[in-house]
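S.K.: Next input, structure requested:
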Amino acid sequence: MRKRVFMLTGLLSMSLVFNSCGVMFGGSKYNGTIKVKDKPNAEIFVNGQKLGNGQATSLFSRDQPLVVEVKEEGCPTKTQTFDKSFRTGNFILSVFSWGLVGLAVDLGTGASYKPAHRSNSAIKKISDKDYEFEVDYSECKK
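M.R.: Prediction:
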């Protein structure tokens, strides 16, 4: 019995120690909805994987830029990269509240980043965990 209590206390302590602000308030992934403006039949690919036509939603890692490829028959392929930016507020809170452990967890899991919605008007922040990406596929005249 005593061994179980000790193990449970240890697991609970580790779960508190190995969290940080970035992980708790956003996580290492976010929900991204990709919309192709005025092209409901355009195929959407991310990292070579087809996600849908016209609009697609999936989980994406925070620590990598989002590279979206849009294709429609009879039109040129368009590739658009949505860059990431540093989550300064969460980073500062992690350092103050969790110290070096919080810093390491945020950087290691990728929770220190977010889509660069302030510098790119095609990215719309819905919440800390939800973003919308709009791809302008005006090259396709169909």
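S.K.: hey, let's count contacts and neighbours off CA atoms from now on
M.R.: OK.
S.K.: hey, which strand is longest across this protein?
M.R.: Looking across the chain with DSSP state E, the single longest strand is strand 29-37.
S.K.: Packing partners of it?
M.R.: In terms of contacts (3 or more Cα pairs under 8 Å, 6 or more residues apart in numbering; DSSP states H and E), strand 29-37 is packed against strand 55-61, strand 130-136.
S.K.: Tell me what angle the first one forms with strand 29-37.
M.R.: If you take axes from the mean of the first three to the mean of the last three Cα atoms, to 10 degrees, strand 55-61 sits at 150 degrees to strand 29-37.
S.K.: Show me what strand 55-61 is packed against.
M.R.: Strand 55-61 sits against strand 29-37, with contacts defined as 3+ Cα pairs under 8 Å, 6+ apart.
S.K.: Proceed likewise with the subsequent sequence, for comparison:
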Amino acid sequence: MTSSAPPIAMLAEGFDGDPIRHGKLYVQLHERKALGEAYHWALLLTDDEGEGATLHHCTDRSGQWVHEIKYFPRVFPTASTVCLAGVGFIPKEQRAEAERILDEIEILPVGSKVASGEPFNCRTWLKMAVHQLDRARVISLISDIDVMGRRRDLPNDITNV
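M.R.: Next comes the predicted model:
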């Protein structure tokens, strides 16, 4: 799917020259070497105008899993940002619905497993969130989220986190 949404120009150089677009949902991977884990997975939803974005992720920093929402007035790469991959555009009129869906994704207790048998963590929360957004037709995936996770052209340590 293509869009005529203008890029946020000043961000283009920050992510290997790829422009960050308004109203787009991105999967963002952060390196977590200090914690002995491969990556932390998050969703980044850019504003319809301006330079800001809202980060949605599931974290267990407090000892239990919680959905955390952070707003950033300007998007820029950090030292821990490994990857920023566009998932789809979210039309302005569906932004509130997307935020509601993300807020309602089930949070499981530490040590729990999701239906697939995988442990519940930031990655499985993200997969559930993207699946729900696709199911509600807020975004349109070109492939099933589980198939995307098994792509052979991605490094093993990203797909097996």
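S.K.: What would you report as the TM-score here?
M.R.: Once superposed, the chains reach a TM-score of 0.31 (TM-score structural alignment, normalised by the length of structure 1), with 73 aligned residues with a Cα RMSD of 4.7 Å.
S.K.: looking at the helices and strands packed on strand 29-37 of structure 1, which is closest to Leu100 of structure 1?
M.R.: With distances scored as Cα to Cα, the stretch of those nearest to Leu100 of structure 1 is strand 55-61 (22.4 Å).
S.K.: Could I get the buried residue list for that closest one?
M.R.: For strand 55-61 of structure 1, the neighbour count (16 or more other Cα atoms under 10 Å) marks Gln55, Ala56, Phe60, Ser61 as buried.
S.K.: if we can go back for a sec, could I get the buried residue list for the longest strand of structure 1?
M.R.: Buried, per 16+ other Cα under 10 Å, within strand 29-37 of structure 1: Lys29, Tyr30, Asn31, Gly32, Thr33, Ile34, Lys35, Val36.
S.K.: Just to be sure, Leu100 of structure 1 is in a strand?
M.R.: No - going by DSSP: H, G, I helix; E, B strand; the rest coil, the assignment for Leu100 of structure 1 is helix, not a strand.
S.K.: So what's the residue count around it?
M.R.: Around Leu100 of structure 1 there are 12 other residues, counting by other Cα atoms under 10 Å.
S.K.: do you know how far it is from Tyr131 of structure 1?
M.R.: The gap separating Leu100 of structure 1 from Tyr131 of structure 1 is 29 Å, by Cα to Cα, to the nearest Å.
S.K.: same check, this time on Val70 of structure 1
M.R.: Val70 of structure 1 is 18 Å from Tyr131 of structure 1, where distance means Cα to Cα.
S.K.: one step back: now the longest strand of structure 1 against strand 130-136, angle please.
M.R.: Taking the same axes, to 10 degrees, one finds strand 29-37 of structure 1 and strand 130-136 inclined to each other by 30 degrees.
S.K.: Can you name the next helix or strand after strand 29-37 of structure 1?
M.R.: Downstream of strand 29-37 of structure 1, the first helix or strand assigned by DSSP states H and E is strand 43-46.
S.K.: hmm, back to that, settle it for me: which of Val70 and Tyr131 of structure 1 has more neighbours?
M.R.: More crowded of Val70 of structure 1 and Tyr131, by other Cα under 10 Å: Val70, with 23 against 19.
S.K.: and whichever helix or strand that one is part of, what other elements does it pack with?
M.R.: Val70 of structure 1 belongs to strand 66-71 when assigned by DSSP H and E. Packing partners of strand 66-71 of structure 1 (3+ Cα pairs under 8 Å, 6+ apart): strand 43-46, strand 78-82.
S.K.: how far off strand 55-61 does it point, in degrees?
M.R.: For strand 66-71 of structure 1 against strand 55-61, the angle by the same axes, to 10 degrees is 150 degrees.
S.K.: For strand 66-71 of structure 1, buried residues please.
M.R.: By neighbour count with 16+ other Cα under 10 Å, strand 66-71 of structure 1 contains the buried residues Leu66, Val68, Glu69, Val70, Lys71.
S.K.: Is it possible to get those residues out as JSON lines so that each row also shows distance to Val135 of structure 1?
M.R.: Output for the buried residues of strand 66-71 of structure 1, formatted as JSON lines (distance: Cα to Cα, whole Å):
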{"residue": "Leu66", "distance to Val135 of structure 1": "12"}
{"residue": "Val68", "distance to Val135 of structure 1": "8"}
{"residue": "Glu69", "distance to Val135 of structure 1": "9"}
{"residue": "Val70", "distance to Val135 of structure 1": "8"}
{"residue": "Lys71", "distance to Val135 of structure 1": "11"}
